[in-house]
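>>> generate a structure from the sequence data that follows.
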Amino acid sequence: NPFFLYAPIVLPHAELIVPEDSIIQQFRGKFPETPYRGIDDGPSFRKGGYASQEHPRATHAAMVKRIDVYVGQIIERLKAEGIYENTLIVFTSDNGPHREGGGDPDFFNSNGIYRGYKRDLYEGGIRVPTVVSWKGHVAAGEENSFAFAFWDYMPTFAELLGVEYPKPTDGVSVLPTFLNRDGQKSRDFFYFEFLEMDGKQAVIQSDWKLIHQSIRKNPTFELYNLASDPSENHNIISLYPEKAEELRKIMQCARTDDRAWKLYND
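Prediction:
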């Protein structure tokens, strides 16, 4: 009886809040704290704005701990049902760390060497880890730097099940990478966009990355080589204008316009 379970655990997303139980008690007093002052009453309370939090760092840590507990519960249930060894588990995130509601990713070094946060198209905003487990099929404790994206999961799961999936699609199966097999297909480039903060775009091709910032207000371009500068500290667009133009053309062609999601003013 094949099944697919999508478990969207929103922790440690804002609002920073956890039950008053033994988990939060493990972390209270462990970190220096600066209380976060939010919206605690009135018509906007619990309707978009985040409430105050006296212990934002401890609460964040407790939320992360709860993720571990919840994932453990899922795994234990799989084992109890006798299907753990026949289940592929993928643990990942849709974006980098956020700073809303008292979140403090710098204190926890949440994005490591990578610049940026959620809503940025720097690596810190879009590059996230993925943990894959499948006993007897996926080697435990190994690391792989192959880059892929969320739109690759449908082709991956379809290949695993031996079924067709809707086409055309930008996705490619990453099952060969999961199983450490030959035959992994690659893509020519990655394209990203974000509509808030006046609009942003990014294209990654091999080691090169072009970012288009503040599109609707004061547009600028930045060029980085991720192999030599993974932290994106050195904008080298003035040194490689031809490469920037090459990526700009890819960026222009990769986007499909949508009236509901306007990236440009016109």
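>>> alpha carbons only for contacts and neighbour counts from here, please
OK.
>>> what helix or strand is the closest residue to residue 132 other than its chain neighbours on?
Spatial nearest neighbour of residue 132, chain neighbours left out: residue 90 (4.7 Å); criterion: CA to CA, 6 or more residues apart in numbering. Here residue 90 sits within strand 89-91, counting by DSSP states H and E.
>>> try residue 237
Per DSSP H and E, there is no helix or strand for residue 237.
>>> secondary structure class for the residue nearest to it when sequence neighbours are not counted?
Distance criterion CA to CA, 6+ apart; nearest residue to residue 237, sequence neighbours excluded, is residue 223 at 4.8 Å. Look at residue 223: counting by DSSP: H, G, I helix; E, B strand; the rest coil, its state is strand.
>>> tell me how many other residues crowd residue 3.
The local packing of residue 3 (other CA atoms under 10 Å) involves 5 other residues.
>>> you'd agree it is in a helix?
No. Residue 3 is assigned coil when assessed by three-state DSSP, not a helix.
>>> right, and the helix or strand after the strand holding residue 90?
The element immediately downstream of strand 89-91 (helix or strand, assigned by DSSP H and E) is helix 105-108.
>>> alongside the first, I'd like the structure of this one:
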Amino acid sequence: GKSAPLKTPEGSGFDAFLGQVDQTACHNMYPSAIDDGVAGEGGVPLPLNAAGNRSREECMAHPERYNYTVDVFTQGALGWLDAHVSPHGADRSPFFLYLSLTVPHAGGWTDKGAEQGSPVPTNFQYASRSDWPEVERDHAAAVTYMDAAFGAVLDRLDALGVAKNTLVLAASDNGAHLEGGHSVTFFNSTGGLRGHKRSMYEGGVRSPTIVRWPGVVSPGSVSAFPWAFWDLLPTLAEVAGNTKSVPGDVDGISILPTLRGMPQRRAEQDFLFFTGNTDWADAPTSAAGLPQEVKGGAVTDGAPVVTAYSVVVGELKAVAKECANQPSTQDKLQIFNISADPFETHDLAATPEGAAHAQAILELVVPRNLSCACYQCGISWRDFEMHAESAPMKQP
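Model prediction:
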């Protein structure tokens, strides 16, 4: 979901929905109510959370007394599969299920509580890791909890006898985050890539996808083909054999050849385009600069918010740290070869070859009349409460 104005999933073509439409509400993993397509926003009460006196200590001590959204969403997904998928695919009708879990993510334990770590009912085996900061124990537990939820869905597909004919994709919507006190360096979450969530560098826009498709995707296989979420619908339409339903103005392409292990290249005029906030380009990732809680949307130092964008064309990556409304031929670009230099340490813009690449990329992008505006562009990393007493970084 996103912030208002809101549009229900049913209004975008889904047949049924259970979740939280407003992304701000999603930061509370123990809400008193959630939404669905029948009762509307806040129309599905979660009675165990009605008292409103949740806390980390209470929820972990008695997880059975509370409704955790990951459990609610997962059970909703399993129930939908049981109700709509014929055992062993008897009717052979294609189906699409989108399970969007809100962890691992900074969040609160109550409707209006401050964000602190990643709320989770239990710390599993990480509870004994006293050498880890509490926020990192919670983060690891949230990832493990998410993994168990995905495992439950895969097990249900197996039990229904449709696993061999079902494509499953698991992906993140952004790079590693540094919110709620979590550090992107503690578990090496970016793998050394520059930047993090909201940054235009690879650490902010590159994230892995895991695929299971028995008989099509070879177990253990790896692909470096770059794709984005706008490629998902054309891909699923082709998988379902219904490419005629894809509107002609959809930007994405089908990555079915890549899933099948076949060579695939994007057309020379095709590119990936991301927008963001210049302020997040190289925000702190060290222990001394860990964000603790969101304070608001205004830039606290009064500095104007400057939008930024990045473009990926084949092996080349361009980053514009300043953009006025739309990309312009006057924009100053950093140029990286992300195949040879995935950590974006060598800016080629000052070289003759790099300058030529920058010119070619601008000539490709500018005529498209794209906007530099981005969701949450008004949020600066300075909007986060910094704390200087973070525990030393320790690798697991």
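>>> next, count neighbours for the residue opposite residue 315 of the second structure in the first structure once aligned.
Matched by TM-score structural alignment, residue 315 of the second structure corresponds to residue 207 in the first structure. For residue 207 of the first structure, the neighbour count with other CA under 10 Å is 12.
>>> so residue 207 of the first structure touches residue 227, yeah?
Yes. Judged on CA atoms under 8 Å, residue 207 of the first structure makes contact with residue 227 at a distance of 5.5 Å.
>>> what do we get in the second structure for the residue nearest to residue 237 of the first structure?
Per TM-score structural alignment, the equivalent position to residue 223 of the first structure in the second structure is residue 335.
>>> please apply the same query to residue 5 of the first structure.
By TM-score structural alignment, residue 5 of the first structure lines up with residue 97.
>>> quick check: closest non-adjacent residue to the residue most central in space within the first structure.
Against the mean C-alpha coordinate of the first structure, by CA atoms, centre = their mean, the closest residue is residue 95 at 2.6 Å. Using CA to CA, 6+ apart and skipping residues adjacent in sequence, the residue nearest residue 95 of the first structure is residue 126, 5.2 Å away.
>>> aligned partner of the one you found in the second structure?
So residue 126 of the first structure corresponds to residue 205, using TM-score structural alignment.
>>> contact partners for its match?
The neighbourhood of residue 205 of the second structure, defined by CA atoms under 8 Å, 6 or more residues apart in numbering, consists of 174-175, 196-199, 274.
>>> and the furthest pair within the residues you listed?
196 and 274 (13.6 Å; CA to CA).
>>> more neighbours: these two, which one.
residue 196 (28 against 19).
>>> what's the more buried one aligned with over in the first structure?
Taking TM-score structural alignment, the alignment pairs residue 196 of the second structure with residue 117 from the first structure.
>>> got it, and residue 182 of the second structure?
Matched to the first structure by TM-score structural alignment, residue 182 of the second structure sits across from residue 103.
>>> helices of the stretch 151-266 of the first structure, start to end?
Under the criterion DSSP state H, counting those that start in this stretch, the stretch 151-266 of the first structure contains helices at 153-161, 175-178, 241-254.
>>> so of those helices, which one's packed in deepest?
Compared across these, helix 175-178 shows the largest average neighbour count, a mean of 18 (mean count of other CA atoms under 10 Å).
>>> what does it rub up against?
So helix 175-178 of the first structure is contacted by 132, 138, 144, 146, 156-157, 159-160, 182-184 (CA under 8 Å, 6+ apart).
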